[in-house]
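> Next one to model:
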Amino acid sequence: MAKPTDLNASLDERSRDIFRLIVEGYLDEGEPLGSRTLSKMLPVSLSPASVRNVMSDLEALGLIYSPHVSAGRLPTEQGLRFFVDAFMDTGEVDENERKLIESQVKRDNDSPSLDKLLTDASQMLSGLSRGAGLVLTSKREGVLKHIEFIRLEEGKALAVLVWGNGDVENRVVDIPAGTTTAQLSEAANYLNHHARDKSLGDAKRVIEERREALKTEVDTVSADLIERGLAFWSGSEAGQPAQLIVRGRSNLIERAQDQEQIDRLKLLFDELERKDEIIRMLDLTESGSGVRIFIGSENRLFSLSGSSLVVAPYRDANRHVVGAIGIIGPTRLNYARIVPVVDYTAQLIGKLIEKS
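Sure, this is the predicted structure:
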């Protein structure tokens, strides 16, 4: 498909008017528009026959299609992308929605947890859009206050990480076969002594600098657990989300038109839980400062379900991308309204994180 700027330049005024009316009609009502209806809606007089000629040209460009014989026209996914890139005016979040967002997404003495803040934001976006609200959190950049290891079973332990802001995170870690409770305690005590009030990255660097001393100061198994644990937490997960929050799945199910679409949505939810594709989409948000829109088959994750994602990154006090927030919905989203809502919410979350 041609670039939006090139394609827009190749359309005359009446072609743009007809295309815009078809897309806006679809986004508002979800129904195809026919030539007779369109001829009455145009700002200039144009016969239904002339409208059909224009529609035929737009169809040849891949911007619209006929859902069945003798029907009106609907935008294709390529047409929606073209509309979003070339025609859509997003504007600002209106005052009422701004107040609603701020009242539901807040961080105070009653709800200090970052997880609570992000869950509230996801739930709020779900309610505003009648879609699913999505929040993706990347690895934490906070400071550690306490680490504890709890033996679960042979080869597995629960690492309890307490962060400086009061959040508590549990992670299951692999441990060498035969690791004793005393060795787990020794590793935890060593980390609490040398990693307290440091980020995971800083703690890893301190331990690496003390590598020779580590071998003489603690048991070999404990030393291995310390090094591998910090490498896993601060290295292998770098840039990858630690948590995915999705609220409002039922909204998408309720808007599905048939059982086949419901089954496709369930596959989408399964894919989301695996996170791989959504992680790559988060990487894409880092390349820009604002909202990204993924429509249907433009992304493998949404190709089967025919869904769209409107997503924006949120940043910490150092302007590093630490997560993303967005809305999953059908391709028939009110993009002009949703885009500024997502953008404003992402900025608000960033400001709240900076203050924490």
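
> CA only for contacts and neighbour counts going forward, please
Will do.

> All the strands of the stretch 201-350 of the chain, residue numbers only.
241-247, 292-295, 307-315, 321-330 (DSSP state E, counting those that start in this stretch).

> hmm, who's touching the first one?
Meaning strand 241-247. Outside strand 241-247, the residues within contact range by CA atoms under 8 Å, 6 or more residues apart in numbering are 118-119, 122-123, 126, 132-140, 273, 275, 279, 323.

> returning to that earlier point: and the strands of the stretch 201-350 of the chain: which comes nearest H194?
Each of the strands of the stretch 201-350 of the chain has some distance to H194 by CA to CA; the shortest is strand 241-247, at 23.7 Å.

> among the strands of the stretch 201-350 of the chain, which is nearest L80?
Closest to L80 of the strands of the stretch 201-350 of the chain is strand 292-295 (CA to CA; 7.8 Å).

> which residue of the chain sits farthest from its center?
T216 (45.7 Å; CA atoms, centre = their mean).

> For it, give its distance to D283.
For T216, the distance to D283 (CA to CA, to the nearest Å) stands at 41 Å.

> Likewise for A2?
Applying CA to CA, one obtains 25 Å for the distance of A2 from D283.

> higher neighbour count, these two?
Between A2 and D283, D283 has the larger neighbour count (other CA atoms under 10 Å), namely 17 against 9.

> how close does that one get to P32?
Counting by CA to CA - D283 and P32 are separated by 36 Å.

> tell me the contacts of L230?
Applying CA under 8 Å, 6+ apart, we find L230 in contact with 200, 203-204.

> For the host helix or strand of S103, give me every contacting residue.
Assigned by DSSP states H and E, S103 belongs to helix 95-104. For helix 95-104, contacts defined as CA under 8 Å, 6+ apart pick out 120-121, 124, 341, 345, 348.

> Nearest to M55 among those?
The shortest approach to M55 among the contacts of helix 95-104 belongs to V341, at 32.8 Å (CA to CA).

> Please provide the structure for the following sequence as well, for comparison with the first:
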Amino acid sequence: MGLTKQTGKDIAAALDERSRDVFRRIVETYLDTGEPLGSRNLSRLLASPLSPASVRNVMSDLEALGLIYSPHISAGRLPTQQGLRFFVDAFMQVGDLSHQERAEIDRQIRPAGTDTTMESVMNEASKLLSGVSRGAGLVITGKNDPVLKHVEFIRLEPTRALAILVGEHNQVENRIVELPAGVSSSQLTEAANFLNAHLGGQTLVELRSQLAQLKIEIASELDQLAGDLVERGLAVRSGESETGKPARLIIRGHANLLEGLAGAEDIDRVRMLFEDLEQKDGLIELLDLAESGPGVRIFIGSENKLFSLSGSSLILAPYRDSEERVVGVVGVIGPTRLNYSRIVPMVDYTAQVIARLSRKP
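Model prediction:
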């Protein structure tokens, strides 16, 4: 867990100017190089002269507060996750973007003279954030739910299919859907025929609601039959899990997170991160996280259970519709040594650009 606000205030009050300077230098070196900083080198960086022995004493105090640690004996010091959170909350200064930087983001997300769709806007935003952060750019959009006039399924793999949704104004949306094991191509065709026969100018949500109600009615009837079978020893009951509603995920820069990783354990952590992201519950959780607080939010390591095993940081900013409802999220996933002060305003402005474009007719 990160520092609470009260704990952070207590620690800030306990640090004198010398301790603050030592702590800041350790964190800034880590964010810049990823390397621990030793007492001898640190003593040369301080504004006021301090011997290596005195620096080690200050380090010991900071270590006792849980702000720094030594990765191994005789090494320098690195910030802990708690220390990074304290640095972000108490020391980091986030500046505004220049006019030129804003113009460049506008240009990259929506190149002049192009017939830009929101799909291309999302892709360009993801590429942009991946490039500036050297991490992975993340864009999550709330589910679009147009009135449908046609549905089609195309099998991609034994357990995956492409769902093609055609709206009443001929807009087309493609979604990857997971299939239960053993579903045949003929069954996919039958499912599409059933949906098309019952669409009748409905959205997918409305149709799903109708099907859910039908399922409840059928389940009630089946429950009576099942109860009879269980009593006669011919069957046993088993539970059924329901998945959350789907969201769409656009992510760029997977390879960036693999650069510079030392061993297989680190690579496995990053792979686990993306496996988590591909879970529907994880996507919905990110939307909820963005909606639960105003502006840009920063999550470091295990502060968010979605990344408790990944050792990564997450910077999120929501974008809203004309009624100020959160309809999506943009952000960056990367190592804990992200350049927070630079990336935060870029994520924030990118979210503003996407919100502005998404509101245009």
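
> picking that back up, how about the strands of the stretch 201-350 of the first structure in CSV, adding mean neighbour count and distance to S47 of the first structure?
Putting those into CSV (neighbours: other CA atoms under 10 Å; distance: least, CA to CA, whole Å) gives the following:
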stretch, mean neighbour count, distance to S47 of the first structure
strand 241-247, 20, 47
strand 292-295, 20, 33
strand 307-315, 26, 35
strand 321-330, 27, 33
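
> would you turn these into a markdown table with distance to T90 of the first structure?
Listed next are the strands of the stretch 201-350 of the first structure as a markdown table, based on distance: least, CA to CA, whole Å:
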| stretch | distance to T90 of the first structure |
| --- | --- |
| strand 241-247 | 24 |
| strand 292-295 | 13 |
| strand 307-315 | 13 |
| strand 321-330 | 16 |
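
> Quick one: closest of those strands to D12 of the first structure.
Taking CA to CA as the criterion, strand 292-295 is the member of these that comes nearest to D12 of the first structure, at 25.6 Å.

> okay, and that closest one goes to which residues in the second structure?
Structural correspondence for strand 292-295 of the first structure: residues 297-300 of the second structure, per TM-score structural alignment.

> What's the average distance for that stretch when superposed on the first structure?
Here stretch 297-300 of the second structure, set against the first structure after superposition, deviates by a mean of 1.2 Å using mean CA distance after the TM-score superposition for the first structure.

> Please say which position in the second structure L100 of the first structure maps to.
In the second structure, the residue matched to L100 of the first structure (TM-score structural alignment) is E104.

> what sits against D32 of the second structure?
Each residue near D32 of the second structure by CA under 8 Å, 6+ apart is listed here: 337, 339.

> In terms of helices and strands, where is the aligned partner of it in the first structure?
Per TM-score structural alignment, the equivalent position to D32 of the second structure in the first structure is D28. When elements are defined using DSSP H and E, D28 of the first structure is found to belong to helix 13-29.

> Show me what counts as buried in that helix.
The neighbour-count check on helix 13-29 of the first structure (16 or more other CA atoms under 10 Å) flags 15-27 as buried.

> Would you mind getting the average deviation of it from the second structure?
So helix 13-29 of the first structure averages 1.1 Å relative to the second structure (mean CA distance after the TM-score superposition for the first structure).

> Same check on stretch 342-349 of the first structure?
So stretch 342-349 of the first structure averages 0.8 Å relative to the second structure (mean CA distance after the TM-score superposition for the first structure).

> what range in the second structure does that stretch sit on?
Aligned by TM-score structural alignment, stretch 342-349 of the first structure corresponds to residues 347-354 of the second structure.

> So what touches that stretch?
By CA under 8 Å, 6+ apart, the residues outside stretch 347-354 of the second structure that reach it are 102, 105-106, 121-122, 125, 129, 295-296, 315-319, 329-332.

> most centrally placed residue in the second structure?
Among the residues of the second structure, the one closest to the centroid is L286, at 5.6 Å (CA atoms, centre = their mean).

> Over in the first structure, tell me which residue corresponds to that one.
Aligned by TM-score structural alignment, L286 of the second structure pairs with M281 of the first structure.

> same deal with D21 of the second structure?
With the correspondence set by TM-score structural alignment, D21 of the second structure lines up against D17 in the first structure.

> Tell me how many other residues crowd R211 of the first structure.
Residues within reach of R211 of the first structure, counting by other CA under 10 Å, total 14.

> what does the one 10 residues further on give?
Look at V221 of the first structure: counted by other CA under 10 Å, it has 19 neighbours.

> Just to check, it is in contact with P176?
Yes - A contact is recorded between V221 of the first structure and P176 when judged using CA atoms under 8 Å, the distance being 7.4 Å.

> Find residues that contact each of the two.
Overlap of the contact sets of V221 of the first structure and P176 (by CA under 8 Å, 6+ apart) is empty.

> List the buried residues of whichever strand or helix holds K145 of the first structure.
For K145 of the first structure, the host element (DSSP H and E) is strand 144-153. Of the residues in strand 144-153 of the first structure, 144-151 count as buried by neighbour count, 16+ other CA under 10 Å.
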